[in-house]
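Participant: No sequence on hand, only this structure:
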């Protein structure tokens, strides 16, 4: 895949970039290694000052980078600005909390005495250069939620971004440089996927994090495993959105529309499978379908647009294949379902019902504005449908029954359970999944410690 900015609203290639050659890759790896030796010795206060500066710069340039993101991958401009603002918030959160999150820990005095020590502490030390392989769907946020904690912990970052968002990737490198982080602390590697193995196997690279597809996750995990290097993986998701009889139906249906089409439906944590109790199924389906039909689809640069194009022609074709397969196997289309004519890689908001396990969309992730509706006879069936997926990232539950809440929290196979609201990420809360959605956690204290050497310091009596 070429490294290029291609406008998904028109299909026009706006700019292409040359991939880094072997000599330049080596220079950047050496720069990362050198930068780490200095950066790891800086104080939390010094790092925080620079991280706050990065956040201030991002706020000041919010409109400019939002236009770059929208041009490169098609998200509505209003959502692009919101993404930039969220990134600045996360930068400030880690700048303000990193020192306390990584403070030395003292084990229980009884255990210290039992070990024969006069004192023991547990210290969090940075690992070194970390390779981040990142996707295009949240081209700023996916990177910042790695970069902010990594840099605050004393690590340095090497970014291999998706090949269709090079402008965003280069902006990030420049942003951290202008914020005062030393040369080599955060570098963008304009390389194709074929060069990732060479970088990951380099002994100067100590760990890797990847957000992306299952195949990409398997590849990076396999290489890192062979090299015995730590990895964090955030892969696909096919999140359930469960509606029970006690739910506030109007609010549940309205939120469901947003939960499905955020980022043009191209989000791992977007709700995709809507599992509705039979007592309220018809009423919910009517409200939800009406909301999906009413969405404004159009130019992502227009302020009023709610759904823009998919990021690529291949992505739209893959989504259409899932819908066509389901319809061919007996699914009913409540709205959408037909690829429009004209320029750009648009696909209409679509609702399908009558889904069965023999349809591909029952097991595969629909990465675009396509929702599947399931009727559940009771709580047990709702849980069974929700867990009948290879993924386990997020989940949403709408109920005011405390017993049902306890059951869903206990039994749903997911990294997050959101009650009466839609799944979202926040810097203070851990984020990640189970099953084929990956392993490890980003954000919160759990995220900043993923790439730390957790060191026991034991001092004899």
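Facilitator: Thanks, I have it. This structure is a prediction, so every number in the text was calculated from the model and none was measured.
Participant: going forward, measure contacts between C-alpha atoms and count neighbours the same way
Facilitator: Fine.
Participant: Surely residue 120 forms part of a helix?
Facilitator: No - under DSSP: H, G, I helix; E, B strand; the rest coil, residue 120 falls outside any helix and is assigned strand.
Participant: out of everything not next to it in sequence, what's closest to it?
Facilitator: In space, and not counting its chain neighbours, residue 120 is closest to residue 458: 4.6 Å by CA to CA, 6 or more residues apart in numbering.
Participant: which residues does that neighbour contact?
Facilitator: 117, 119, 120, 121 (CA atoms under 8 Å, 6 or more residues apart in numbering).
Participant: Just the buried subset of those, written out for PyMOL, thanks.
Facilitator: The buried residues among the contacts of residue 458 can be selected in PyMOL (16 or more other CA atoms under 10 Å) with this line:
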select buried, resi 119+120
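Participant: From the contacts of residue 458, pick the one nearest residue 226.
Facilitator: Checking the contacts of residue 458 against residue 226 by CA to CA gives residue 121 as the nearest, at 31.7 Å.
Participant: check contacts around that closest one.
Facilitator: 104, 105, 106, 107, 456, 457, 458.
Participant: Distance of it relative to residue 74?
Facilitator: 49 Å (CA to CA, to the nearest Å).
Participant: same check, this time on residue 457
Facilitator: Residue 457 is 50 Å from residue 74, where distance means CA to CA.
Participant: of the two, who's got more company?
Facilitator: Taking neighbours as other CA atoms under 10 Å, residue 457 and residue 74 compare with residue 74 leading, 31 against 12.
Participant: Got another one to weigh against that:
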């Protein structure tokens, strides 16, 4: 159990930066006890005091923004401008719940007569387990931790095995901001230890952002032990273009969204669906846009470059999926090449790929490409676009564009997803709920409802003397 398990590797160079063993059984037992003990005093504090701590966390994150962003780039290959934006958004999330948390948790009066007053209270439930991913190692933690910290829950945080440096940096920022011992604790736990934590009667809920397989395993364990779970899993989001008055602009937009974070975003536009009358021109414009990209160092943040995937395994998976797609009959129009020579030959680079003609009904059609693969489908009608968009096991995000009044709205209203944008992406910010349906998971984070998951909605009635 003490062998190195959490490994920090620079995906740009393939260099091993650091490694850490799993937490020992003794330390894990102590962490569980500390979270349970701290809950009593933390929940007893006025919510305004907890909100003030969250405000200080926001300030520390801003002060450490450059340092945190550099760690994200170094450890998982995110381009520097995107990493800086992620650090800023994490700070915004803590600031948002610091300002609005007391309002969101305020009691709701249901009845108030001369004989009785009845209210609905929003109370913390106890220690929670958060299982966080590597692709947005600051943002994902913030959106789980901030509302629960203000609400009064305590947290054990199990971060991804490939981003231990980010995990430690976040914990250090919370300590500097005054989060008490036991209220937040990073743990380098293994899979068996995660199961042990979920089963522990002191833990009252678990939140996971990650793969569909991981979500199913955690949901099964949580259900067995009667624990609430919130799951944000995979996605295969449709991005529908029904008509256009500027093909080049729309192609650039589609490529920019798809290649953000090297295509490693749950709600990325993984299936681009285009009307037949503009399909050929759109595909040509996308290919031209991709052809103009060259490999670069994400720390430089230069335009018209692409960075590495987060790990060797991620790059291997994309290569394997592309091979199977072509074998199934898809057309690889450009890209999909592994860099094995040159300045980045030891890194985890795969050139952005454009796929067309992926056969519906094939195994690869239903899979999520978690990397720089742009898949484009041709449709003959709005009805076919809608049917294709909904033909997925996932239901996270979705977007539809059209130039004619009401056309995009008619399709958007029938998309089966947790988030839909019409003639523009659904907003992503600290005040907007995030989550999906179907096999993309359940529960919501961020916005007012982000504080409404791990909460005891207690009915409290007092008869007046």
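Facilitator: Cool, the structure landed. If you're wondering where the values come from, they're calculated on a predicted model, not measured in any experiment.
Participant: Output the contacts of residue 121 of structure 1 in JSON lines, with distance to residue 380 of structure 1 and secondary structure appended to each entry.
Facilitator: What follows is the contacts of residue 121 of structure 1, written out as JSON lines (distance: CA to CA, whole Å; DSSP: H, G, I helix; E, B strand; the rest coil):
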{"residue": "104", "distance to residue 380 of structure 1": "45", "secondary structure": "coil"}
{"residue": "105", "distance to residue 380 of structure 1": "43", "secondary structure": "strand"}
{"residue": "106", "distance to residue 380 of structure 1": "44", "secondary structure": "coil"}
{"residue": "107", "distance to residue 380 of structure 1": "43", "secondary structure": "coil"}
{"residue": "456", "distance to residue 380 of structure 1": "45", "secondary structure": "strand"}
{"residue": "457", "distance to residue 380 of structure 1": "49", "secondary structure": "strand"}
{"residue": "458", "distance to residue 380 of structure 1": "50", "secondary structure": "strand"}
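Participant: which one of the residues you listed is nearest residue 85 of structure 1?
Facilitator: Using CA to CA, residue 104 comes nearest to residue 85 of structure 1 of the contacts of residue 121 of structure 1, at 31.6 Å.
Participant: Distance check, the closest one against residue 454 of structure 1.
Facilitator: In terms of CA to CA, residue 104 of structure 1 sits 10 Å off from residue 454 of structure 1.
Participant: quick one: common contacting residues for these two?
Facilitator: Here residue 104 of structure 1 and residue 454 have 122, 123, 124 as joint contacts, going by CA under 8 Å, 6+ apart.
Participant: Filter these down to the buried ones.
Facilitator: With burial judged by 16+ other CA under 10 Å, the buried subset of those is 122, 123, 124.
Participant: between these, which is nearest residue 350 of structure 1?
Facilitator: Using CA to CA, those come closest to residue 350 of structure 1 at residue 124, 47.7 Å.
Participant: Quick one: residues contacting the aligned residue in structure 2 for residue 355 of structure 1.
Facilitator: The equivalent of residue 355 of structure 1 in structure 2 is residue 358 (alignment by TM-score structural alignment). Counting by CA under 8 Å, 6+ apart, residue 358 of structure 2 touches 325, 328, 329, 330, 331, 364, 365, 375, 377.
Participant: Just give the closest residue to the aligned residue in structure 1 for the first one, not the sequence neighbours.
Facilitator: Going back to what we said before, that points to residue 325 of structure 2. Alignment note (TM-score structural alignment): residue 325 of structure 2 maps to residue 326 of structure 1. Excluding the flanking residues, the one nearest residue 326 of structure 1 by CA to CA, 6+ apart is residue 359, at 5.3 Å.
Participant: neighbours around that neighbour, how many?
Facilitator: By other CA under 10 Å, 19 other residues sit near residue 359 of structure 1.
Participant: do residue 173 of structure 1 as well
Facilitator: Neighbours of residue 173 of structure 1 (other CA under 10 Å): 21.
Participant: tell me the secondary structure for it?
Facilitator: helix.
Participant: circling back: element containing the match of residue 355 of structure 1?
Facilitator: Taking DSSP states H and E as the definition, one finds residue 358 of structure 2 inside no helix or strand.
Participant: hang on, the earlier thing: format the buried ones among the shared contacts of residue 104 and residue 454 of structure 1 as TSV; extra columns: distance to residue 194 of structure 1.
Facilitator: What follows is these, written out as TSV (distance: CA to CA, whole Å):
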residue	distance to residue 194 of structure 1
122	39
123	37
124	33
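Participant: can you pull out the helices in the stretch 51-200 of structure 2?
Facilitator: For the stretch 51-200 of structure 2, the helices defined by DSSP state H, counting those that start in this stretch occupy 65-76, 80-104, 139-151, 164-177, 191-199.
Participant: closest to residue 270 of structure 2 out of those helices?
Facilitator: helix 80-104 (19.1 Å).
Participant: Would you mind measuring from the match of residue 355 of structure 1 to residue 370 of structure 2?
Facilitator: Per CA to CA, residue 358 of structure 2 is found 16 Å from residue 370 of structure 2.
Participant: Can you tell me which residue is spatially central in structure 1?
Facilitator: Nearest residue to the geometric centre of structure 1 (CA atoms, centre = their mean): residue 142, 5.3 Å.
Participant: Surely that one is in contact with residue 134?
Facilitator: Yes - using CA atoms under 8 Å, residue 142 of structure 1 makes contact with residue 134 at a distance of 6.6 Å.
Participant: Which neighbours do these two have in common?
Facilitator: Residues touching both residue 142 of structure 1 and residue 134 by CA under 8 Å, 6+ apart: residue 211.
Participant: Same check for the contacts of residue 458 of structure 1, but in structure 2.
Facilitator: Compared against structure 2 with both residues aligned by TM-score structural alignment, their matches' CA atoms under 8 Å, these retain 119, 120, 121.
Participant: For the first one, what is the corresponding residue in structure 2?
Facilitator: The alignment partner of residue 119 of structure 1 in structure 2, by TM-score structural alignment, is residue 117.
Participant: tally of neighbours for residue 213 of structure 2?
Facilitator: Residues contacting residue 213 of structure 2 under the criterion other CA under 10 Å number 11.
Participant: and what of the one 4 residues further on?
Facilitator: Per other CA under 10 Å, the neighbour tally for residue 217 of structure 2 reads 12.
Participant: How about the contacts made by the residue nearest to residue 326 of structure 1?
Facilitator: Residue 359 of structure 1 sits next to 325, 326, 329 when contact means CA under 8 Å, 6+ apart.
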